[in-house]
Structure formats: C-alpha cells, structure tokens
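Peer 1: What follows is a protein structure lacking sequence information:
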C-alpha cells in the first residue's frame, strides 16, 4: 500500500499559530465578537439540505478572473475534480487554506490528472488579486449570487454583529461580492469523479477549520 505523504505544517497548525496573535491584532472586544460568531455556528451545526455523496454536481454559470462567463461543466470537462469553496480574500483562514493547497495539493492533483479550482462569491477582479497576492497557480472562479453554492445547500450569512466587527476592521463583505450581498458559502471541499458524481463533500460550519490536504488525497485515491 502506498504510504501517505507526510504534511507537517497542517492547516490546523497554521490556524493555531495565527490564532495565538489574533486577539492582540484586533483587540479583545472584536476578538470576543468573532469568538461568539464561531460558537454560534458550531452550535447551529450543519444546515439541512446539503448535497451528499452520490449526488450529481449541478452545472452552473461561473466567471473567471477576467470576468469571462463560463460553465462549470466546461471548466471540469470529463475529468475528476476538487472544488474548494471559500468565503473571500478578506478571510485569513481562507488564505491559509488556499496557500496550503497550492503548496501541497496542486502537485498531487497534477499527478492524478484531475482539476483543482476554487470558487467564491467575490467579484472577478478581486479573485484575480487574490490569486496574484497568494501566488496561486490554480484557477479561481466567481459564483455570482452563490448560485452553485446554493444548489449544494452550503450558503450562510454572517451575523449583523460580526458584520459590524468586520466593518470596523475595514472589511466589506457585501462590497466584495458580485451580487453586493453578504451571503457567503460555508468553507467546503467537494471531490467529484469524471462523471460529475460527488465522492466527498466536507462542509465546515466553523470557518476556522478546513479540510486537510491528506483528507482530499485520500478521497482522490478512492476514485
């Protein structure tokens, strides 16, 4: 049996390191707001109606980083794929995850001959800046109005209190999205086979946690 690659700098370890200085960066009042938001999300748990293993991935209109309109089916073709839904470039936990996937997952994906794409509701020009700033070499797409995320049942809206806290930090969630609303996807990784059938879907209601690289690779191995 092929041994799983060792990934020492996990997303969880990077988040722990970031979190150790987070309160000092934003101050105790705002840190408490985000802590309450995370606790409320964990308490609420997964919403009903989320797509599951064995479901077919719906087709949807997406926009690439130049604003060109395309369809998910044309992007994926007949290849198996990993689709990463992230909240936006304003989310530090999304940045940690995307850069980890760039570093650890992209080379493996190429070896498997699969696709790796990331999708958010933010405007194409912001996705372009995200890819450039983070040094990402996989494709980023915009899901206007969370159309695809909505079909998968993974859309949420931040609380009013957390939105005010983010605004105090200069973060405009709605202003960064194509539809100018604050709706965002739960951080989610979907693995589909060449027929477009979902073989893994990992939805994280607590946005400080993410799917680790080895979990995605294990799903790829089973295809």
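Peer 2: Looks like it came in fine. Being a predicted model, the structure only gives us computed values, none of them experimental.

Peer 1: CA only for contacts and neighbour counts going forward, please
Peer 2: OK.

Peer 1: Secondary structure element holding the closest residue to residue 73 other than its chain neighbours?
Peer 2: Closest residue in space to residue 73, ignoring its immediate chain neighbours: residue 59 at 5.8 Å, by Cα to Cα, 6 or more residues apart in numbering. Taking DSSP states H and E as the definition, one finds residue 59 inside no helix or strand.

Peer 1: got another, please set it beside the one above:
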C-alpha cells in the first residue's frame, strides 16, 4: 500500500512538468503568504472540545458529529476544499483505503467541504467513498473550527483557467475555502489529534490517524 505522501509527490512532479512556470510561481507565492499569516494558530487543536457538526450529506440527509460519537468510539473529521482539488481527492482515496481498519478500531470517517450536495455526491462517486461526505455551505462549521480563508484574488483567474469555478461549486459568491484539516475526536468530544497546514499540498498520513487511535484505545 503506497503512502499518501508518495502519491502527492508524484502529482506535484507531473504538475511541474505541465503547468507554466509563472503560474507555478504565483501559486507558490500565495501559499507562502498564507503560511506567513499563521492562520492555523487560530484553529481548534488538541485538547479543545469539538464543535457540533450538523450538515447534509451527499443525498441531503443530515449527519451529526455528536450523534456519530454516541454510536462510535471516535470520529475522524477531514475538512477538504472540494472535488476540484487534486490533493483533496488523493487524500480522500487514501482515507478510503484505510476505512475498514478505522471502522474496526471503532472510528467513523466524516469528510466536510463547502461544496454543494451535488458536488459532494460527485466527489463520493468519483473516489468510491464509503463514508459520509458533508456540505458545509458558506463554511459555517469550518469557520467555527478556525479554518477559513479567502482565496487570493490573483489566483482566481488561474483557477478559472483550470476549469475550477468556486462560486459554482459552492453555490455561493464567496471565494472562501477551508485549510485542509484532519481531526480525531473521542467519545468525550475532545480533539485528541489535529493536522492543519496553510500549505494545501501537505496532508495527514492515514497511518498517523490509525496510530493515534490505537494509542488512545490502549490507555
């Protein structure tokens, strides 16, 4: 089983080969600015109490984090940007590969993005996901977790040139998106693990999630 970081590095290399250098430089500069803002310092982290998540899934049915925790020992919540994000799709596929292991450990996976239920359904089908994919319209929940920022204006036409129309995907005019983030939350609603990074190309390795849960179960 390949590691997520290996798949990400393969994609990065392919992108470098095909994308114009000036576009790559603009994207890197925007990421550096976001990193310098230290936005992740404002996010919920280990030791914090998780905020309730009540959102529609890909079929429009409401899913509750707290109800999930009543029925499972742990919840793994992955905030992602949308089906248009290649790094997000790689991460979701990697999580799906370990989904049975997580379930065996008493953990339930939940993915959250600002995209519409229709787009969430496309994500679920595209990546053959067997866990809940929720729609956080206007990033209401992601804001409570301290993850939201506005996509740099200079990147908006670049994204459009890639065929990425955020207002259309999210069914609202804002260019706000969440930083990718992964949380492991225990039955007491306590965050026992968090991975948050301003650099959207950096993602949590599923093996790290599994090790955290195993350690928590053995306490």
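Peer 2: On my side now, so go ahead. No experiment lies behind these values; they were computed from the predicted model shown.

Peer 1: Next one: the aligned residue in the second structure for the residue nearest to residue 73 of the first structure from residue 30 of the second structure, what distance?
Peer 2: Under the alignment (TM-score structural alignment), residue 59 of the first structure maps onto residue 52 of the second structure. Per Cα to Cα, to the nearest Å, residue 52 of the second structure is found 31 Å from residue 30 of the second structure.

Peer 1: same check, this time on residue 147 of the second structure
Peer 2: For residue 147 of the second structure, the distance to residue 30 of the second structure - Cα to Cα - is 17 Å.

Peer 1: before we move on, the earlier item: would you confirm that the match of residue 59 of the first structure contacts residue 65?
Peer 2: Yes: with contact defined as Cα atoms under 8 Å, residue 52 of the second structure reaches residue 65; the gap is 5.9 Å.

Peer 1: So which of these two has more stuff around it?
Peer 2: Using other Cα atoms under 10 Å, the more surrounded residue of residue 52 of the second structure and residue 65 is residue 65, with 20 against 13.

Peer 1: got a list of what the residue nearest to the spatial centre of the first structure touches?
Peer 2: Residue closest to the mean C-alpha point of the first structure, counted by Cα atoms, centre = their mean, is residue 86 at 2.3 Å. By Cα atoms under 8 Å, 6 or more residues apart in numbering, the contact set of residue 86 of the first structure is 94, 118, 119, 120, 185, 186, 187, 188.

Peer 1: Could you find the counterpart of it in the second structure?
Peer 2: Under the alignment by TM-score structural alignment, residue 86 of the first structure pairs with residue 80 in the second structure.

Peer 1: and the gap between the closest residue to residue 196 of the second structure other than its chain neighbours and residue 204 of the second structure?
Peer 2: In this structure, residue 196 of the second structure finds its nearest non-sequential neighbour in residue 181, 4.5 Å apart by Cα to Cα, 6+ apart. Here residue 181 of the second structure is placed at a distance of 8 Å from residue 204 of the second structure (Cα to Cα).

Peer 1: which residues do these two both contact?
Peer 2: The contact sets of residue 181 of the second structure and residue 204 overlap at residue 195 (Cα under 8 Å, 6+ apart).

Peer 1: Between the two, which has more neighbouring residues?
Peer 2: Comparing residue 181 of the second structure with residue 204 by other Cα under 10 Å, the one with more neighbours is residue 181, at 25 against 21.

Peer 1: What lines up with that one in the first structure?
Peer 2: Mapped onto the first structure by TM-score structural alignment, residue 181 of the second structure lines up with residue 188.

Peer 1: cool, and residue 5 of the second structure?
Peer 2: Counting by TM-score structural alignment, residue 5 of the second structure corresponds to residue 12 in the first structure.
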